[in-house]
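Chemist: sequence and computational prediction follow.
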Amino acid sequence: MPGDDEPTLEESRLTGVDAWSPLAPISLAHHPANRCEVWACRACGKPFLRYTEYGGYYEDRRIRELDPRRIQGQS
């Protein structure tokens, strides 16, 4: 929607593949990648995506290796 700065909650993934699976594509325009921060491992320096899911009474912190081969173009 024009003028809407809120990132979408729409997902772009393969049928039967969880968004956090190492095999799932990473679409920077879709949830959850569009709400992630990019961090690097202190030990090896590899980049990863960091996401915090805020539920009613909990926080669920998730990470995923940022594999450039899995990144999809904007759609």
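Modeler: Cool, the structure landed.

Chemist: all contacts plus neighbour counts: C-alpha atoms, from now on.
Modeler: OK.

Chemist: list the buried ones in the one helix or strand Arg50 maps to?
Modeler: Assigned by DSSP states H and E, Arg50 falls within strand 47-54. Counting neighbours by 16 or more other C-alpha atoms under 10 Å, one finds that the buried residues in strand 47-54 are Pro47, Phe48, Leu49, Arg50, Tyr51.

Chemist: now the helix or strand following that strand against strand 47-54, angle please.
Modeler: The helix or strand immediately downstream of strand 47-54 is strand 59-65, counting by DSSP H and E. With axes from the mean of the first three to the mean of the last three C-alpha atoms, to 10 degrees defining the directions, strand 59-65 sits at 160 degrees from strand 47-54.

Chemist: now for strand 59-65, which elements pack on it?
Modeler: Under the contact definition 3 or more C-alpha pairs under 8 Å, 6 or more residues apart in numbering; DSSP states H and E, strand 59-65 sits against strand 47-54.

Chemist: this is the comparison structure:
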Amino acid sequence: MSDTSELTFQLLKRLHAEFPDFRRDQASVKMRLGSLEQHVATMSVDIARINVELDHIRGDVGLIKRRLDLADA
């Protein structure tokens, strides 16, 4: 029974020693995820802005076609 206790104790000591690495890695992943979330939000705004500009361009092209009698009836 003492062998099991000793092995368990050694395992717990090793896990305890590695725990700060896990915390540091978790903080790093959290920061990177936050950065990715910001990039996605920025891209979403940019895409929405591009869609608005494309709608205006489509409207302008339609107006030009009608004025030049190029529009399909």
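Modeler: Received the coordinates, thanks. From a predicted model like this one, the values you see are computed outputs, not experimental measurements.

Chemist: could you get me the TM-score between them?
Modeler: The TM-score (TM-score structural alignment, normalised by the length of structure 2) is 0.18; 23 aligned residues with a C-alpha RMSD of 3.6 Å.

Chemist: still on that earlier bit, show me which of the buried residues of strand 47-54 of structure 1 is closest to Asp60 of structure 1.
Modeler: If you rank the buried residues of strand 47-54 of structure 1 by distance to Asp60 of structure 1 using C-alpha to C-alpha, Tyr51 comes first, at 8.3 Å.

Chemist: correct me if wrong: the closest one contacts Val38.
Modeler: No: the criterion here is C-alpha atoms under 8 Å, and Tyr51 of structure 1 misses it with Val38 at 9.1 Å.

Chemist: follow-up on the earlier one: can you list the buried residues of strand 47-54 of structure 1 in CSV and add distance to Arg64 of structure 1?
Modeler: Output for those, formatted as CSV (distance: C-alpha to C-alpha, whole Å):
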residue, distance to Arg64 of structure 1
Pro47, 9
Phe48, 5
Leu49, 5
Arg50, 7
Tyr51, 9
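
Chemist: mind picking the two most distant members of the residues you listed?
Modeler: Applying C-alpha to C-alpha across these, the maximum distance is between Pro47 and Tyr51, 13.3 Å.

Chemist: what helices and strands are in contact with the one helix or strand Ile50 of structure 2 maps to?
Modeler: Using DSSP H and E, Ile50 of structure 2 sits in helix 2-67. Helix 2-67 of structure 2 sits against no helix or strand, with contacts defined as 3+ C-alpha pairs under 8 Å, 6+ apart.

Chemist: how far out from the middle of the chain is it?
Modeler: Taking C-alpha atoms, centre = their mean, to the nearest Å, one finds the center of helix 2-67 of structure 2 at 3 Å from the center of the full chain.

Chemist: now swap in stretch 50-69 of structure 2 and tell me
Modeler: 33 Å.

Chemist: cool, thanks, talk later.
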